[in-house]
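[1] what's the 3D shape of this:
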Amino acid sequence: MLPRGGPRRLGDIVKLPLLKRETKDRIGEIWKGYHENRTNAVGRAVEAHHASMLLERAIPAPTFLFPVHREGGHFMLLSQFQKNHVLFTYLEDFKKNPAFARPRLTLALHDDLAKDKGIVLLRGDIEPMLSKPESDHLITQLFDTYLVASRYFAPTTGPLNFTQSPHTFDHDAYLRAYPRRPM
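    As a prediction, the model looks like this:
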């Protein structure tokens, strides 16, 4: 389930021909600045090879769990990869009816500049259930979980194990090891 009206293309968000004239570093600055004061969206410039590895590793492990810690406890979001998009849905909603589980954070990896500039622009559209700092933390953890080999291949707590051998996934150990967002 992608955002209503389908995923937005990069050209719908920025003037792509003008952006292509800039250096890789300047593109990252522009993208970050564009999203800085928006409460309902986050933006990051990602090295193209990191985005590529993320998407490659998502093929055998397309879903994973991410806790969101708040005072007094936590709730779980389920990440689901769909091509160049990652949807974070409330786990309880997904359990009730996967087809109607509404994304709370929708990430789009725009690879329009990957070949020429070596950069992928990530945009996250945030639903009111999540704060911008929580969304930033989820994005950081998504990349760390899929790109850091020791986390991705962890025998009882990694996404590969979660997908391929869910009966051996150690939920409690995963929660204990999961990095909390600095307050």
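
[2] from here on, contacts and neighbour counts on C-alpha atoms
    Will do.

[3] residue 39 belongs to a strand, doesn't it?
    No: according to DSSP: H, G, I helix; E, B strand; the rest coil, the state of residue 39 is coil, so it is not within a strand.

[4] so it sits right up against residue 133, yeah?
    No: the pair residue 39 / residue 133 is not scored as a contact, 9.7 Å apart, by C-alpha atoms under 8 Å.

[5] list the buried residues in stretch 127-146.
    Buried positions in stretch 127-146, judged by neighbour count with 16 or more other C-alpha atoms under 10 Å: 127, 132, 134-139, 141-143, 145-146.

[6] for those, work out which two are farthest apart.
    Across the buried residues of stretch 127-146, the longest distance by C-alpha to C-alpha is 23.5 Å; it joins 127 and 146.

[7] which outside residues touch the lengthiest helix in the chain?
    In the chain, with assignment by DSSP state H, the single longest helix is helix 132-147. Helix 132-147 has contacts (C-alpha atoms under 8 Å, 6 or more residues apart in numbering) with 39-42, 50, 53-54, 57-58, 66, 68, 105, 124, 126, 151-152, 158-159, 179, 181.

[8] of these, just the buried ones, ChimeraX syntax please.
    Command for ChimeraX that selects the buried part of these, burial taken from 16+ other C-alpha under 10 Å:
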select :40,41,42,50,54,57,58,66,68,105,124,126,151,152,158,159
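
[9] for comparison, sequence B:
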Amino acid sequence: MHRALRMASHGTSKIGLGAPANKRSFAQAVPFLMQANAANLSVADKYRAKLEQKAAAEGVTSVEELKEKYKEKIEKVKTELGEDPITAASKAHENETAKAAQSAIANAPKVPSSDIKDLDSFVDVSKFKLHDRKDIEMLWKMRHAANPQAICGIIDGLVYAELYKNARKNPMFVLPLPRNAPREAEADTNDGGVEMHLVQWAFPGPYTVHCMITTLAEFKLHQEFARPHTTLIMHSDLLADKGIALMNGNVEKESSINLDEAHLLALFLQKFYAANAATESGKRKLALLRAFTQGDADFSLEQLVAEAETLD
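    Below is the predicted model of the structure:
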């Protein structure tokens, strides 16, 4: 078994937190609607004022003319120096990402083709594309409103890109779920504990991603035959046209997880897999993803719980 998973599986499936947690403060029905982080200014925009001053000093009327004037000189320097270090570093990073993605694909759980439900299984995609983002969100929610066990929402395109990239690199992870009281089968566990849940990603189609969530106790008992209590499906068919991905999911009726708790796990999923690498909090969350994937002995369940509870 995965080394970090063995660590998460050690002992019972709950970890005592000391003071009881207020589950309702966590388990509110949170719609899976993600907002993108503001994009950084490009280098050209950031230094445009200085470039305009330089253009005036050189006797040209615009930054574009300044670039054209120095074009030959820049190309000559590039030829003499070879590939610039920024480009070289970027290519190295892309190669590393590609290798990680290939490994994730090889190790991701396989989904039978008969179980693949793409966006066309739920709506007429060509007609959906005729609507704007606001209408699509309303129609998507209406499509699933009759199912009391359904989860659905809209994911911003930039957020989905981060989530997808990190899911490829880290196809398995664990998420904590705060619980006020122990279950009958776990009566020896402290109140205010945390139950661990295993996340597994699968990539059955070019525009379809599956995320399956299972209690760690169920996975320990049945391994690859463990039945997920929550399945989320993400569709990127509208990503190019509308800048959004659609998400829908279902919570098994007979499972021990209710809809509010499934919403909470979906929120935690977003926190870790779409974490902002530009912030300290985001860096810590992404480091936990990597540590779990690599089976790092320093992977900390206590830190996992603390990061899940942050307000960002």
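
[10] before we move on, back to that, post-alignment, the longest helix of structure 1 versus structure 2, mean distance?
    Following superposition, helix 132-147 of structure 1 is found to deviate from structure 2 by 1.3 Å on average (mean C-alpha distance after the TM-score superposition for structure 1).

[11] and residue 209 of structure 2, how many residues sit next to it?
    21 (other C-alpha atoms under 10 Å).

[12] list the contacts for it?
    Contacts of residue 209 of structure 2 by C-alpha under 8 Å, 6+ apart are 201-203, 233-235.

[13] now residue 26 of structure 2
    Residue 26 of structure 2 makes contact with 178, 264 under the criterion C-alpha under 8 Å, 6+ apart.

[14] please redo it, this time with the cut-off set to 7 Å
    Contacts for residue 26 of structure 2 (C-alpha atoms under 7 Å, 6 or more residues apart in numbering) come out as residue 264.

[15] that one matches what in structure 1?
    Using TM-score structural alignment, residue 26 of structure 2 lacks an equivalent in structure 1.

[16] in what helix or strand does the equivalent of residue 250 of structure 2 over in structure 1 lie?
    Alignment note (TM-score structural alignment): residue 250 of structure 2 maps to residue 125 of structure 1. Taking DSSP states H and E as the definition, one finds residue 125 of structure 1 inside strand 119-126.

[17] what's the distance between that strand and the middle of its chain?
    8 Å (C-alpha atoms, centre = their mean, to the nearest Å).

[18] now do stretch 139-153 of structure 1
    Offset of stretch 139-153 of structure 1 from its chain centre (C-alpha atoms, centre = their mean): 11 Å.

[19] what do you get for stretch 37-46 of structure 1?
    Stretch 37-46 of structure 1 has its C-alpha centroid displaced from the chain centroid by 12 Å (C-alpha atoms, centre = their mean).

[20] ok, and the closest non-adjacent residue to the aligned residue in structure 1 for residue 236 of structure 2?
    Residue 236 of structure 2 maps onto residue 111 of structure 1 when the alignment is built from TM-score structural alignment. Leaving aside its chain neighbours, residue 111 of structure 1 sits nearest to residue 120 (4.8 Å; criterion: C-alpha to C-alpha, 6 or more residues apart in numbering).

[21] show the contacting residues for the one you found.
    Per C-alpha under 7 Å, 6+ apart, neighbours of residue 120 of structure 1: 45-48, 51, 109-111, 113-114.

[22] if we can go back for a sec, and of the buried residues of stretch 127-146 of structure 1, the nearest to residue 32 of structure 1?
    The closest of these, once distances to residue 32 of structure 1 are taken by C-alpha to C-alpha, is residue 136, at 12.2 Å.

[23] so what does the closest one match up with in structure 2?
    Correspondence of residue 136 of structure 1 to structure 2, assessed by TM-score structural alignment: residue 263.

[24] and the helices in the stretch 151-300 of structure 2?
    In the stretch 151-300 of structure 2, the helices defined using DSSP state H, counting those that start in this stretch lie at 157-169, 216-222, 239-242, 259-273, 280-294.

[25] now distance to residue 124 of structure 2 too, for these, in a markdown table please.
    Output for those, formatted as a markdown table (distance: least, C-alpha to C-alpha, whole Å):
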| stretch | distance to residue 124 of structure 2 |
| --- | --- |
| helix 157-169 | 20 |
| helix 216-222 | 36 |
| helix 239-242 | 15 |
| helix 259-273 | 26 |
| helix 280-294 | 36 |
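
[26] between these, which one is nearest to residue 55 of structure 2?
    Short answer: helix 157-169, nearest of those by C-alpha to C-alpha, at 34.9 Å.

[27] what range in structure 1 matches that closest one?
    Aligned by TM-score structural alignment, helix 157-169 of structure 2 corresponds to residues 48-60 of structure 1.

[28] so the residue of structure 1 positioned farthest from its centre, which of the three states?
    Outermost residue of structure 1 with respect to the C-alpha centroid, by C-alpha atoms, centre = their mean, is residue 21; its distance is 27.4 Å. Of the three states, residue 21 of structure 1 takes coil according to three-state DSSP.
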